[in-house]
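In: A predicted structure for the sequence below; I have some questions about it.
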Amino acid sequence: MTAQKVLVTGATGFVGEALVFRLLLGKRFVPVAATRSVTRCQGLCPVTNFNLSGPLLLPELHGASVVVHTAARVHVMKEAASDALAEYRKANVAGTLELARHAAKSGVKRFIFLSTIKVNGEATVKGRPFKADDVPSPIDPYAISKFEAEEGLKKLAAETDMEVVIIRPPLIYGPGVKANFLSILQWLARGVPLPFGSIYNQRSLVSIENLLDLIITCIDHPAAANQTFLVSDGADLSTTQLLRYLAGALGVKARLVAIPEWLILLAGTMLRKQSVASRICSSLQVDIAKNREILNWTPVMNVGTSMRRTAEFFMINHVKAL
């Protein structure tokens, strides 16, 4: 069987780079890393120049049957742009759709778009998870841009022979994770007391291993064509449970102080960190039953194993710097 050529955008990012390395295993796929900067994939697989915005640079797609688009303008903690939505739209909508049109004209058969659960909304009522086919309710500029890209891709799929698959992950973690999740690991490793000892929300997460497995399933599964999927580890955790899981994986005691949720939310408002406080305390659950029904897909790695691998990587690569 001839190996499929799969172009992966964002090949220097957390998901894109991990996907390229996973595709290199076995003989089913020939990954092509599309990136605007030097990548660790250099010398291991073909590399093509790609820039999502400023100015847009489209990749070479000759022979590629699938594009997995992980590149995006992601959350900017200290937004400098006067019109944040316009900036997100340049990359995540205009750039994505230009890439997709280029892919369709180049004969690409399937375009897999890594979106975000934030397209569904910011929070759920406990016990009432988001479903893949719920009416979208994006709120912030990032989520709105991802939703608009999804709509544009669906329209393109209806007008061309190229199939589109949309995947909306919640918080992604795993070996090499950065941003807020890395900060949490650092706080726990240092023994910093955290005021999150009595938070009883429920949040879905997805390990990089489970996300990659779903993406690879969607590369060539016939039933994935023109579908939208949510993804998670299949086990929801409260913020308090998550911190205890990670502390146990690190081999340290979680120093959690039981502060009432209302007080955390009040402090968030006073410090102008309402969105951060809300994410800490609110629930965000996803229903992945559709994946099992349509793709016969279930998570390949449980939460405990995923947390342990994340912690082990952190201990090897970051503890000396603490």
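Out: Perfect, thanks for sending it. In this text, all values refer to a predicted model and were calculated from it rather than measured experimentally. Residues are numbered from 1 along each chain as shown.
In: contacts and neighbour counts: CA atoms only from here.
Out: Will do.
In: could you measure A80 against G174, distance?
Out: Distance check for A80 against G174: by CA to CA, to the nearest Å, it reads 29 Å.
In: Who has more neighbours out of these two?
Out: The residue with more neighbours, out of A80 and G174, is G174; 24 against 8, by other CA atoms under 10 Å.
In: Report the contact partners of V164.
Out: By CA atoms under 8 Å, 6 or more residues apart in numbering, V164 lies in contact with R110, F111, I112, F113, L153, K154, A157, A225, N226, Q227.
In: mind redoing it with 7 Å?
Out: R110, F111, I112, L153, K154, A157, A225, N226 (CA atoms under 7 Å, 6 or more residues apart in numbering).
In: what's near enough to touch the third one?
Out: Residues in contact with I112, defined by CA under 7 Å, 6+ apart, are V67, V68, H69, V164, V165, I166.
In: now the first one, what's its secondary structure?
Out: Here V67 is strand, with the state taken from DSSP: H, G, I helix; E, B strand; the rest coil.
In: so it touches G10, yeah?
Out: No. Under the criterion of CA atoms under 7 Å, V67 is not in contact with G10, lying 11.2 Å apart.
In: Identify each buried residue in stretch 99-110, please.
Out: L99, A100, R101, H102, A103, A104, G107, V108, K109, R110 (16 or more other CA atoms under 10 Å).
In: make that stretch 12-19, sorry
Out: Result for stretch 12-19 [16+ other CA under 10 Å]: buried residues T12, F14, V15, G16, E17, A18, L19.
In: Share the number of residues neighbouring D140, please.
Out: 15.
In: same check, this time on V252
Out: V252, neighbours per other CA under 10 Å, totals 14.
In: Can I take it that it is in a helix?
Out: No. V252 is assigned coil when assessed by three-state DSSP, not a helix.
In: ok, and the closest non-adjacent residue to it?
Out: A189 (6.8 Å; CA to CA, 6 or more residues apart in numbering).
In: Please identify which helix or strand holds the one you found.
Out: Taking DSSP states H and E as the definition, A189 sits inside helix 179-190.
In: and the comparison structure, right after this:
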Amino acid sequence: MKTKLLITGSTGFVGRQLVAHLREDPASDIRMLVRRLPEKAPAPDDFVVVADFAEIDALHPALKDIQVVVHLASRVHIMNDSDPDPLEAFRRVNVGHTLQLARSAAAAGVKRFVFVSSVKVNGEGTAPGQAYRESDTPAPADPYGISKMEAEKGLKTIASQTGLQVVIIRPVLVYGPGVKANFENMMKWLCKGVPLPFGSLNNKRSLVALDNLVSFIKVCAEHPAAADQTFLISDGQDVSTTELLQRLGSALHSPARLLPVPARLLALGAGLFGKNSLSQRLCGSLQVDIHKARSLLGWQPVVTVDEGLKKTADYFLNERVK
């Protein structure tokens, strides 16, 4: 018997890969909730278009016969957000839309709601050698993280009131084929041979390859023990920024040219130019402990860091020559 899943955010970076993965599984039957039908949609009948999440109630066709909702759609973290009230903008989408969908799903008889949240619920960084755990007290530091925390709390309330099984996943930085933003910029710098002042960093960062995150989402949609649990997720191999650039340069066939500038000087320079948050991401540590995912669900990463970086680099190089 097939499991009927509704996927939101199916046209995004993670959603596209998740849909492709689920389509290869004969036990999965997927439907995608979108704001507009993608051009040249491979299977238009698999999509339900909704202009506003407020339209979704228990009788909405998107929820008909659905057993599991995987909610990826969100207002993503934005550098230099220009919205006059960023917190309200994040709340409107990440809290309001999420809880509206969850309430309607519960009323429609959906069994499980998988919510992809963020490590930013835990905070912005850890001391080297220490790692966030699911049991830690949340400490979000920006509007995006606050909105994800509030959505998590609202979902737990709905679960307690309705019996809807809620699974919360907090990924770290996701990389993979088609990644954008700072990760793509790093690949551009490396390919151009730009000398980078990151040769002496001893920080530790947890990352998660797209293949690993998609694999874990699928496990959370199916595994009985995942019900009403929260999970932190990563590749299980933490690297310094220096190591990441070296490995990524190798994958790109463009060895990293790294200058040994001390971390304290980088932080000082970043502060002078108002780039403290960027400095934290490049020079600071952020580690997560994935013991719970491994022990409770029996999940293991399906690719290593180097395998994930190679896939990312190969896609980037192929796109450059088109």
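Out: Here it is on my side, so go on. Everything quoted here is computed from the prediction, not taken from an experiment.
In: Quantitatively, what TM-score do the chains reach?
Out: Once superposed, the chains reach a TM-score of 0.95 (TM-score structural alignment, normalised by the length of structure 1), with 317 aligned residues with a CA RMSD of 1.5 Å.
In: before we move on, back to that, got the contact list for the helix holding A189 of structure 1?
Out: A247, V252, A254.
In: What of stretch 92-106 of structure 1?
Out: Under the contact criterion CA under 7 Å, 6+ apart, stretch 92-106 of structure 1 has outside partners 52-53, 56, 58, 61-62, 72-73, 145-146, 148-149, 152-153, 160, 162.
In: Using ChimeraX, define a selection of the buried residues within those residues.
Out: Command for ChimeraX, covering only those of these found buried under the criterion 16+ other CA under 10 Å:
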select :52,53,56,58,61,72,73,145,146,148,149,152,153,162
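In: Farthest-apart pair in the contacts of stretch 92-106 of structure 1, please.
Out: H62 and S145 (28.4 Å; CA to CA).
In: Quick one: the strands in the stretch 51-200 of structure 2, in order.
Out: 68-71, 112-116, 165-171, 173-175 (DSSP state E, counting those that start in this stretch).
In: Now the last one on structure 1. Mean distance?
Out: Average distance, strand 173-175 of structure 2 versus aligned residues of structure 1 after superposition (mean CA distance after the TM-score superposition for structure 1): 0.2 Å.
In: residues near the residue nearest to V252 of structure 1, how many?
Out: 22.
In: I'd like the distance from it to G127 of structure 1, if you could.
Out: 32 Å.
In: And stretch 186-204 of structure 1, end to end?
Out: Counting by CA to CA, the terminal residues of stretch 186-204 of structure 1 are separated by 22 Å.
In: Aligned to T240 of structure 1, what sits in structure 2?
Out: By TM-score structural alignment, T240 of structure 1 lines up with T242 in structure 2.
In: Can you tell me the SS state at that match?
Out: Applying three-state DSSP: T242 of structure 2 is helix.
In: close enough to count as contact, it and G199?
Out: Yes. The pair T242 of structure 2 / G199 is scored as a contact, 5.5 Å apart, by CA under 7 Å.
In: Any idea how many residues pack against the aligned partner of Q300 of structure 2 in structure 1?
Out: Using TM-score structural alignment, the partner of Q300 of structure 2 in structure 1 is T298. For T298 of structure 1, the neighbour count with other CA under 10 Å is 19.
In: T298 of structure 1 should be in a helix, yeah?
Out: No. T298 of structure 1 is assigned coil when assessed by three-state DSSP, not a helix.
In: How about it, nearest residue that isn't a chain neighbour?
Out: R292 (5.9 Å).
In: residues contacting K146 of structure 1?
Out: N92, V93, S115, V119.
In: Residue in structure 2 paired with the last one?
Out: Counting by TM-score structural alignment, V119 of structure 1 corresponds to V121 in structure 2.
In: The second one too?
Out: Applying TM-score structural alignment, one finds that V93 of structure 1 aligns to V95 in structure 2.
In: Spit out the contact partners of T241 of structure 2.
Out: T241 of structure 2 neighbours (CA under 7 Å, 6+ apart): L201, N203, L282, C283.
In: from those residues, which ones fall inside strands?
Out: Among those, no residue falls in strands (DSSP state E).
In: Just put these in CSV and tack on distance to T312 of structure 2 and neighbour count.
Out: Converted to CSV, these look like this (distance: CA to CA, whole Å; neighbours: other CA atoms under 10 Å):
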residue, distance to T312 of structure 2, neighbour count
L201, 23, 20
N203, 22, 23
L282, 19, 21
C283, 22, 24
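In: Closest one to D314 of structure 2 out of those residues, please.
Out: L282 (23.2 Å).
In: so who does the closest one touch?
Out: Under the criterion of CA under 7 Å, 6+ apart, the contact list for L282 of structure 2 reads T241.
In: cutoff 10 Å now
Out: 182, 198, 201, 203-205, 240-242, 263, 266-267, 276 (CA atoms under 10 Å, 6 or more residues apart in numbering).
In: Repeat that for L33 of structure 2.
Out: Counting by CA under 10 Å, 6+ apart, the residues that L33 of structure 2 touches are 6-11, 46-50, 53, 62-63, 71, 73.
In: hang on, it in a strand?
Out: Yes. L33 of structure 2: assigned to a strand according to three-state DSSP.
In: ok so, going back, got TSV for the strands of the stretch 51-200 of structure 2, with distance to A139 of structure 2 too?
Out: Formatted as TSV, these follow (distance: least, CA to CA, whole Å):
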stretch	distance to A139 of structure 2
strand 68-71	23
strand 112-116	18
strand 165-171	13
strand 173-175	17
